[in-house]
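[1] pasting a predicted model and its sequence here:
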Amino acid sequence: MTQTTNPPPATAGLGHRRLGVPSITLMIIAASAPLTVVAGGVTTTFAVTGVIGVPIGFIVLAAALAVFAVGYAAMSRYVTNAGAFYAYIAQGIGRPLGVGASLVALVAYNAMQVGIYGLFGFQLSMFLEAKFGLVTPWWLWIFACIVVVGVLGVNRVDLSAKVLGILVALEFAAVLVFDVVSLSVAPAGVSTAGLELSNLFVPGVGAVLSFGIAAFMGFESAAIYGEEAKDPKRTVARATYAAVAIIGVFYAFSAWAFTVGIGPSQIAEASATFGPDLMFVFMSEHAPVIVSDLMQVLFLTSLFAALQSFHNAVARYLYALGREGVLHRGLGAVRASSRAPWAGSVAQSIIALVVTLGFVIAGEVLGLKQDFAPTEFLYPVLTMFTWLTNTGAMGLVLLMGIIAIAVIGFFRRDRRGHGPWPTLIAPLISAVVLFTVFALIVANFNVLLGQAETTPATFVLPALLIVPGIAGVIWAYVIRRRDPEQYSRIGHGIEEAEAEAFEPELRRGL
C-alpha cells in the first residue's frame, strides 16, 4: 500500500535450509491433528451420515489428493515462496487472481486456526472440571494458548518443528493403542464392512467426502515452508507425498478399527450418542482409566499442535504479502535472531485474540436473549469451532481446485522437460475432483454446520471467503495502476541474490 518499489531490509528472508522432509511432513500432519480427526471428525461423520464406508472414503480422498500432489509437486520445483497458493496462482493464472487467492487463503487459514481454539478452550475447561472439579471459562485457556503459540511463532521454525514432532508422535501412539484395543475386543469379529466401496457409494456419500476432505487440510502447506527447506526442489514434493500417504492410510485404518471395535451396525448410533467422547468412553471400558485420561490429554496436545501449525502458515502468508507490498510492508519483517516472520506471527495472534473476544462478547450478550439466540451459542464447539473450521475447509478446497488450473497454466508454454501427466492430465483430473468436492461442501454446508435448515450463517460464512477474494482482485489492479514495478513483483518474492544483499542490514535489525 506504498509506492516504494525496493523492499525494506527487514524483509531479507526467512531462516534458510533449516527444514528437511521429516520436519515439514510432521508440521503438515500436525495441522491435520490425527487424534482430533479420529476422535472428533470420524465420529461426527458416522453420526451425521450413518454411512459405514467412512474408512474407505479416506482412501478415495487420499488417492484424489495424491493426483493433485503430482502437479503441485512439479510446480514446487520452480516456485519457492512462503505465500504458496498466492504465488502459484499469480504465476500460473495471473497476478490479480493471485492477490485475490491470497486473501481467501488468509481468511481460510485463520478460520481453521481460530476455530480450533474454540474446541481447545472448551475441551480443556471440561477436562479440568471433570477431573479436578476446577470450573473455568473456556476462553481463559484460549487466551493462554494464544500467548504460548505466539511465543513459538516468533522463534526459530525448527523449534516449532521439534515440539510438533513430539506431539504428533504421541498422537500416533495414542491412536494406535486405541486401534489395537478395538481390534482385540471386536464384538462382531473383525468385519471389513467399513472398507467396502459398496458401503461408501450410498446416499450420504457427498457428506462423507465433505467431512473427510477437512481431515486432510494442512497437507498442502508444504510449499509454505519452501523458503526454509533444505532442498526446496525436492523437500516440498517429498513431504507432500509422504503426508498424503501417511494421513490417508492412518485415518482409514483407525476409522475401520472404530467400526470393528464398536460394531458396524452400532457405530452410527454410538457416535451420535457420545460424539467425540466415544473414543474415551470406549477406552475407559476396555483399558485402565489412566489410559483414557492420557488420551484425553493427548487430544488437547493434538489441538495445540494443529494451532501451532496453522499459526505458522498464516504468519508466512502475511510475511510474503508484506514483503511484496500487497499488504503493509511492516508485515514482511523478520526477527534477526530466529529469522522468523515475527510481524506476521504477532498479527495472527492479534487476529485470534480479537475473534475470540467477539465470540465471548456475542455469547454473553445474545445468551441473555433466549428468544433471539439459543443457549448453545455459548457452546464454542457448535459455533466458533464448527462455523470457522468448515468455512476454512471450504476455502482451502476451492483454492486447491484453482491451483490445479494454475499448474496447467504454468506449464502451458514450457513444460520444462516434464511429460503431460504432471503438467496437464493429473492437474485436470484433480481440478475436476476438487471442484466436485467443493460443490458437495456447498450443497451440504448446512449439514456441516449442524443446522437442520438454512440460517444467516449459511450465507455469511461463505461470504467471508468470497468478498475478500473479490477485494483482492480489485486491489491488484489498483497496484498495477499506481506502481507497475511493484505489480510485476507480485507472486515472485525476493530473488536469492537480493536477499543476500540485504543480509548486513538484517543482522543490524531486530
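    Yep, it's here.

[2] only C-alpha atoms from now on, for both contacts and neighbour counts.
    Noted.

[3] which other helices and strands contact the strand or helix carrying Leu464?
    Leu464 belongs to helix 456-482 when assigned by DSSP states H and E. In terms of contacts (3 or more Cα pairs under 8 Å, 6 or more residues apart in numbering; DSSP states H and E), helix 456-482 is packed against helix 95-132, helix 386-410, helix 484-489.

[4] in addition, the following structure is provided for comparison:
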Amino acid sequence: MPTRAAPHSPVTQALARNRLGVPAVTAFVLAAAAPLTVVAGSAGTGFAVTGFVGVPVVYLTVGVLLAVFSAGYVAMARHVRQAGGFYAYVTLGLGRVPGVGAALVTQLGYNCLQISLYGAFGAVAADLAATRGWYLPWWLCAAAGWILVAVLGLRSVRVNGRVLATLLLLELAVVVVFDIVMLAHPAAGGVTLTALSPARLADPAAVAILVGGLAGFVGYEATVVFAEEVRDPRRTVALATYLALGLIAGLYALSTWAMTVAAGPADVVAAARAHDADLFFVLAAPHLPAALVDLGRLLLLTSLFAALLAFHNMVARYAFSLAREGLLPAVLGRTGRLTGAPVYGSLLQSGLAPTALGTFAGAGLDPIRHVFFTGGVTGGLGVLVLMAATSFAVLGYFARDRRGEPAWRRVTAPAVAAVTLTAVLVVTVAGFGALLDLPGDSPLRWLLPAGYAVAAVAGAGWALILRATRPRVYAAIGLGPDSVTAVPATPSGVSRSSPVHA
C-alpha cells in the first residue's frame, strides 16, 4: 500500500547535533552518579547498616552485571539515535503500548532522583554554612541550588558539559588522594585484601548491598539520552558508557577497600556506625592538612550540585523526546534557537522542583532521610524496572533484525541481564520496606513501588487511546528525529513503514 508523509508530523524538532564528544558525555553521566556522594555518604552507611565488610567486592560485582547489561544496550544504541533513551528502546523492542508505559515510568523515576538530590544539597549546604556561623534552613540552601540549576539548564549542552567536567575532575582528584592516603596508612595488620574476597558474596547481607550498590550506579545508563547531540553516535555512546561504568566501579571498589584498610577489616563496621556518612573524611583526616579535608567536604556539595545539573538535563531531554512525538504538550518539544537545548522541557523541570520542595519543607520532613534517601531509593527502583524492561526490549529488537551484531550482544548478554535484573527487581520490591527502614505496617513499603505500576498502566492506556483517536500521533511513537511519520493513504492512518510494532 502506498504511503505518504503525514502533515503536521509531531516529529518536528531535533536537539543540537555534533555538540558532544566522549569526555563531555562521560562527564554528564559520572556527575549524575555523584561518585563522591556515594563514596563519602552511601558507602559508609552501607557498612554501618548491614555490618557487611565485603562492600568493595559487591561494587565490582555490580559493575560486571551492568557490563553484561550494557553489551546489548550499547549494541542497540548503535542503531538508534534519539534522546528517548529507555522509552525509545522499549518502544522499538516491545511495541508502542509498553513503550508509552515505560515513558511515564521514566518520567516518574528520574524526577524522583533529581528532586531527591535537593534534599541532600540543602542539608549539606546548611551544615557548611553553620560552620561559618550562618544558620540557614535547608530549604533555603536548596532554593539557591535550584536557581543555579534552572539557569544553567537553559544554556547550551556544551556549557553544561564544561561545568560538569570541571567539578567532576576536582571531585575525582580528591577521592583518589584520600584513597591513596588511607592505603598508605593501614590499620594494625597492614594492607589486606579481605574485603575484596569473592567468598564474601555468599553472605546473605551481600544481597542488601547489591541492591544499594545498583542505586550507586544510576546515571551511567543515560549516555544514550545524549545520542542526538554527539559527534559520532556509533562510537561516542559506546565508549562513554563503558568508560563511565569502568570508572564508577573501579572508584567505588577502590575507595571502600581503602576504608577497610585504614580502619581494619575487623573494625570498619564499628567505625562506620560511629561516624556514618563522615567515615571517609574521618579516616583520612589525621594524615592530611585540615584545609584539604575541608575542601573534600565542600566538593561533596559540588558533587551533589553536579548530579542535580546532570539529572536536570536528562529529565528535560526525556520530556522533549516525548513531546515532539505528541505524548506530552507540543511546547515541550521545542528547542532554543541559539543553544539547541530543550528549553521548555528544562523550564518544566525547574517548575516541578520548587513545588515538591515546598511541600516537603511545609510538612517538616527531614531533608536526608525523607527527601534524599527515600526519594533516591524510590527513583533507583524505577531505573531498575526500566533496565529490566530494556533488556527484554533488546532481545525483541534484534529478533526482528540482527543488524550485523554478534550473538553475544543480540541474545546472550541481554538474556542474562533480563533474568538477573528481574530477579534483583523482585528481591528489591519484596524487601523495599526494609531497604527504606520503614515500620513493618507502613503502607509506603507497597505504595511507593506501586506508583510505577500505576504509571506503566496509565501510559499503556494513553497509548491505546491514541491508537483509537489519533492514529497519526500513535504512528510516530518511537520514531525520533530522523524519521518521517509515514501513514497509508487510507482512513486508518496506521503506518506500515514504521520500525516499531503495535
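    Looks like it arrived, so ask away. In this text the structure is predicted, and so the values were computed from the model without any measurement.

[5] where's Val22 of structure 2 relative to Ala77 of structure 2, distance?
    From Val22 of structure 2 across to Ala77 of structure 2, the span is 15 Å (Cα to Cα, to the nearest Å).

[6] just the buried positions in stretch 203-215 of structure 1, please.
    For stretch 203-215 of structure 1, burial by neighbour count (16 or more other Cα atoms under 10 Å) applies to Gly204, Val205, Gly206, Ala207, Val208, Leu209, Ser210, Phe211, Gly212, Ile213, Ala214, Ala215.

[7] swap in stretch 144-153 of structure 2?
    Gly145, Trp146, Val149, Ala150, Leu152, Gly153.

[8] can you tell me what Phe406 of structure 1 aligns to in structure 2?
    That one is not Phe; residue 406 of structure 1 is Ala. When structure 2 is aligned by TM-score structural alignment, Ala406 of structure 1 is paired with Ala393.

[9] element containing the closest residue to that match other than its chain neighbours?
    Spatial nearest neighbour of Ala393 of structure 2, chain neighbours left out: Gly93 (4.1 Å); criterion: Cα to Cα, 6 or more residues apart in numbering. Element membership for Gly93 of structure 2 (DSSP H and E) is helix 86-94.

[10] who touches that helix?
    Residues outside helix 86-94 of structure 2 that contact it (Cα atoms under 8 Å, 6 or more residues apart in numbering): 76, 82, 97-100, 102-103, 106, 386-387, 389-390, 392-398, 477-480, 499-501.

[11] again with stretch 138-155 of structure 1
    117-118, 120-125, 159-160, 304, 307-308, 311-312, 315, 335, 338-342, 345-346, 349, 352-353, 356, 360.

[12] can we see that at 7 Å?
    Residues from elsewhere that reach stretch 138-155 of structure 1, judged by Cα atoms under 7 Å, 6 or more residues apart in numbering: 117, 121-122, 125, 160, 308, 312, 338, 340-342, 345-346, 349, 353.

[13] go on, stretch 320-329 of structure 1?
    Met1, Thr2, Pro7, Thr11, Ala82, Gly83, Gly330, Leu331, Gly332, Arg489, Ile490, Gly493.

[14] residues near the nearest residue to the fifth one once chain neighbours are set aside, how many?
    The one in question is Ala82 of structure 1. Among residues not flanking Ala82 of structure 1 along the chain, Ile224 sits closest, at 4.4 Å (Cα to Cα, 6+ apart). The local packing of Ile224 of structure 1 (other Cα atoms under 10 Å) involves 23 other residues.

[15] what do we get in structure 2 for Ile224 of structure 1?
    Using TM-score structural alignment, Ile224 of structure 1 pairs with Val225 in structure 2.

[16] from Leu20 of structure 2, how far off is its match?
    12 Å.

[17] ditto for Phe305 of structure 2
    Taking Cα to Cα, one finds Phe305 of structure 2 at 21 Å from Leu20 of structure 2.

[18] compare the two (neighbour count), which wins?
    Phe305 (26 against 22).

[19] which positions in the helix or strand harbouring that one come out as buried?
    Using DSSP H and E, Phe305 of structure 2 sits in helix 290-324. Applying a neighbour-count criterion of 16+ other Cα under 10 Å, one finds 293, 296-297, 299-324 buried in helix 290-324 of structure 2.

[20] please apply the same query to stretch 171-190 of structure 1.
    Glu171, Phe172, Ala174, Val175, Leu176, Phe178, Asp179, Val181, Ser182, Leu183, Ala186, Val190.

[21] okay if I get the residues you listed as JSON lines plus distance to Phe282 of structure 1 and secondary structure?
    Shown next, in JSON lines, are those (distance: Cα to Cα, whole Å; DSSP: H, G, I helix; E, B strand; the rest coil):
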{"residue": "Glu171", "distance to Phe282 of structure 1": "17", "secondary structure": "helix"}
{"residue": "Phe172", "distance to Phe282 of structure 1": "18", "secondary structure": "helix"}
{"residue": "Ala174", "distance to Phe282 of structure 1": "13", "secondary structure": "helix"}
{"residue": "Val175", "distance to Phe282 of structure 1": "13", "secondary structure": "helix"}
{"residue": "Leu176", "distance to Phe282 of structure 1": "14", "secondary structure": "helix"}
{"residue": "Phe178", "distance to Phe282 of structure 1": "9", "secondary structure": "helix"}
{"residue": "Asp179", "distance to Phe282 of structure 1": "11", "secondary structure": "helix"}
{"residue": "Val181", "distance to Phe282 of structure 1": "9", "secondary structure": "helix"}
{"residue": "Ser182", "distance to Phe282 of structure 1": "9", "secondary structure": "helix"}
{"residue": "Leu183", "distance to Phe282 of structure 1": "12", "secondary structure": "helix"}
{"residue": "Ala186", "distance to Phe282 of structure 1": "12", "secondary structure": "coil"}
{"residue": "Val190", "distance to Phe282 of structure 1": "17", "secondary structure": "coil"}
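
[22] hang on, the earlier thing: the helix holding Phe305 of structure 2 vs structure 1, average distance?
    Its aligned residues in structure 1 lie a mean 0.5 Å from helix 290-324 of structure 2 after superposition (mean Cα distance after the TM-score superposition for structure 1).

[23] following element in sequence after that helix, please.
    Helix 290-324 of structure 2 is succeeded, C-terminally, by helix 343-362 (DSSP H and E).

[24] average gap between that next one and structure 1?
    Mean for helix 343-362 of structure 2 is 0.7 Å (mean Cα distance after the TM-score superposition for structure 1).
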